[in-house]
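Visitor: sequence-free structure coming up:
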């Protein structure tokens, strides 16, 4: 991919301050895009500021935005603020999520609600506002999980909360098609980030590694290029979930 591929484009990245979102932001800025970097709360602000500094150091424009995306009004405000700061949005990427590994018998109602709020509700309204705000021929990408194709224990609310996004993606792909907007989801395997390790024992980490090609976890560097491809040459792909996990699982 040439460094001019994203020249003149504007990208909004939910959860764009760190980990996968941060890498997507940095790479897209290096490819010429202006970036709206969203972060959730004050504890993650320093990392988001670091990402913003990298965006601006590459010569692109950037803006830092915050908000709890489980509240639809905040999602609407996020897009409005991004447009106000940078102009029309061409590409919207949602990397946000929350993970919980817990048996169904021990899961509380509050935990269930929190998991579905961030993994399903926030994703739904992100896709909704993206459809309202994106320029024609825009791109919408949501990060989901390879667990959508797994048969396992412990992750009922995480996999369950992410699974509706496939249906949101397919519906939006049809509803936005007349404007040339592609809508896709990417399902990574367990990723080598702090998001993953807090839920697992060392033994289970080794098992997850053993299921992937090269006996390793998915890396953020494996996924960011797929986002760029879907946002550029791969925009004919729409309504799909792409399982990018080194052979960890499929269906």
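Guide: Sure thing, it's come through. Here the structure is a predicted model, which is why all the values come from computation and not from measurement.
Visitor: contacts and neighbour counts: CA atoms only from here.
Guide: OK.
Visitor: for this structure, longest strand please?
Guide: Longest strand in the chain by number of residues, with DSSP state E as the criterion: strand 134-143.
Visitor: What are the contacting residues of the helix or strand following that one?
Guide: Heading C-terminal from strand 134-143, the first helix or strand you meet, by DSSP states H and E, is helix 156-162. Under the criterion CA atoms under 8 Å, 6 or more residues apart in numbering, residues 98-104, 112, 115-116, 119-120, 144-145, 147-148 lie in contact with helix 156-162.
Visitor: starting at the chain centroid, how far to helix 156-162?
Guide: Mean-position distance between helix 156-162 and its chain equals 15 Å (CA atoms, centre = their mean, to the nearest Å).
Visitor: Same question for stretch 219-233.
Guide: 11 Å.
Visitor: can you check stretch 165-185 too?
Guide: Worked out by CA atoms, centre = their mean, stretch 165-185 lies 15 Å from the chain centre.
Visitor: what comes up buried for it?
Guide: 165-166, 168-170, 172-173, 176-177, 181-185 (16 or more other CA atoms under 10 Å).
Visitor: next one: stretch 184-193
Guide: 184-192.
Visitor: still on that earlier bit, let me have the buried residues of stretch 165-185 in JSON lines, extended by distance to residue 226 and secondary structure.
Guide: As requested, the buried residues of stretch 165-185 are exported to JSON lines (distance: CA to CA, whole Å; DSSP: H, G, I helix; E, B strand; the rest coil):
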{"residue": "165", "distance to residue 226": "18", "secondary structure": "helix"}
{"residue": "166", "distance to residue 226": "17", "secondary structure": "helix"}
{"residue": "168", "distance to residue 226": "20", "secondary structure": "helix"}
{"residue": "169", "distance to residue 226": "17", "secondary structure": "helix"}
{"residue": "170", "distance to residue 226": "19", "secondary structure": "helix"}
{"residue": "172", "distance to residue 226": "20", "secondary structure": "helix"}
{"residue": "173", "distance to residue 226": "18", "secondary structure": "helix"}
{"residue": "176", "distance to residue 226": "21", "secondary structure": "coil"}
{"residue": "177", "distance to residue 226": "21", "secondary structure": "helix"}
{"residue": "181", "distance to residue 226": "17", "secondary structure": "coil"}
{"residue": "182", "distance to residue 226": "14", "secondary structure": "strand"}
{"residue": "183", "distance to residue 226": "13", "secondary structure": "strand"}
{"residue": "184", "distance to residue 226": "11", "secondary structure": "strand"}
{"residue": "185", "distance to residue 226": "10", "secondary structure": "strand"}
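Visitor: In addition, the following structure is provided for comparison:
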């Protein structure tokens, strides 16, 4: 890759929340962005418009990462629009909480298909198609360390992502491609807030030494570092960004 060549990134699940913040931050860093969405077309297109209005480059691309063809179509779009892909951010995920004894097969299957299967296929496609010196940034969760009741299946999918992150980092090291994971704690997004009472949210906030919930931009800043040149010696790591809660 020449110095004049624009780096390009795929961000899955980028129509809102942390994914949208990551896409905005990478665009500000001068990275062209494939904004992936599954159903939020209007939100994704509005994000692309905002990035372009700020002088960045972006395209919105619909793809279901639970579908084996979904990730490949995102790389196809990135190569068509920007000539290649340098960064893959495996952000898309779902969270369905319930005690293990009460977890339905459909809930288990959906979380495994998206949180684990989608990330696996992203890592596989990235290993095959990222340009030399690329970056793969997976999303885990601090739920892996919290080990709270109700999070059994969700935490298990994220623990598997962490294992694959460390292994793929060793497999791709010779190409200069780094593979790391970000494991956010409680971040003020719909994914976290939905289904929680104000009292529950206040109790969780009290557990965080910094005294506040995370914001999407907190996580986007970390992704920016891992995607950039300064992180070239950081590989096979899981960074728990949670305000010191664990």
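Guide: Arrived safely, thanks for sending. This one's a predicted model, so the numbers in the text were calculated from it and none came from an experiment.
Visitor: Quick TM-score on the pair, please.
Guide: Once superposed, chain against chain, the TM-score is 0.94 (TM-score structural alignment, normalised by the length of structure 2); 243 aligned residues with a CA RMSD of 1.6 Å.
Visitor: Identify each of the helices in structure 2 and give its residue range.
Guide: Using DSSP state H, the helices of structure 2 run over 17-28, 41-53, 70-82, 105-111, 119-129, 143-146, 152-172, 190-193, 198-206, 216-227.
Visitor: now for these, which one comes closest to residue 236 of structure 2?
Guide: For these, the distance to residue 236 of structure 2 is smallest for helix 152-172, at 4.4 Å, taking CA to CA.
Visitor: superposed on structure 1, where does the closest one end up, distance-wise?
Guide: Aligned to structure 1 and superposed, helix 152-172 of structure 2 gives a mean residue distance of 0.9 Å (mean CA distance after the TM-score superposition for structure 1).
Visitor: Show where that helix falls in structure 1, residue numbers please.
Guide: The aligned range for helix 152-172 of structure 2 in structure 1 is 156-176, by TM-score structural alignment.
Visitor: For the most centrally placed residue in structure 1, give me its contacts.
Guide: By CA atoms, centre = their mean, structure 1 has its centre lying nearest to residue 95, at 2.0 Å. Contact partners of residue 95 of structure 1, counting by CA under 8 Å, 6+ apart, are 13-16, 20-21, 142-143.
Visitor: Can you tell me what it aligns to in structure 2?
Guide: Checking TM-score structural alignment: residue 95 of structure 1 goes with residue 91.
Visitor: What of residue 27 of structure 1?
Guide: That one, residue 27 of structure 1, aligns with residue 25 by TM-score structural alignment.
Visitor: Check the contact between its match and residue 224; I expect there is one.
Guide: Yes. Assessed by CA atoms under 8 Å, residue 25 of structure 2 is found in contact with residue 224 at 6.8 Å.
Visitor: show me what contacts residue 215 of structure 2?
Guide: 187-189 are the contacts of residue 215 of structure 2 under CA under 8 Å, 6+ apart.
Visitor: can you put those in CSV and add distance to residue 129 of structure 2?
Guide: Converted to CSV, the contacts of residue 215 of structure 2 look like this (distance: CA to CA, whole Å):
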residue, distance to residue 129 of structure 2
187, 31
188, 33
189, 31
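Visitor: how about TSV for the helices of structure 2, with distance to residue 246 of structure 2 added?
Guide: As requested, the helices of structure 2 are exported to TSV (distance: least, CA to CA, whole Å):
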stretch	distance to residue 246 of structure 2
helix 17-28	20
helix 41-53	33
helix 70-82	32
helix 105-111	24
helix 119-129	24
helix 143-146	7
helix 152-172	15
helix 190-193	17
helix 198-206	12
helix 216-227	16
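Visitor: Point out the most buried one among the ones you listed.
Guide: helix 17-28 (a mean of 24; mean count of other CA atoms under 10 Å).
Visitor: re earlier: quick one: which of the contacts of residue 215 of structure 2 is nearest to residue 81 of structure 2?
Guide: residue 189 (29.9 Å).
Visitor: Now do the contacts for the aligned partner of the closest one in structure 1.
Guide: By TM-score structural alignment, residue 189 of structure 2 lines up with residue 193 in structure 1. Contacts for residue 193 of structure 1 (CA under 8 Å, 6+ apart) come out as 19, 219.
Visitor: what's in contact with stretch 235-246 of structure 2?
Guide: Contacts of stretch 235-246 of structure 2 (CA under 8 Å, 6+ apart): 140-142, 145-146, 162, 165-170, 178-186, 207-214, 219.
Visitor: which position in structure 2 aligns with residue 217 of structure 1?
Guide: Match for residue 217 of structure 1 (TM-score structural alignment): residue 213.
Visitor: Identify those among the buried residues of stretch 184-193 of structure 1 that sit within strands.
Guide: Checking the buried residues of stretch 184-193 of structure 1 against DSSP E, those in strands are 184-188.
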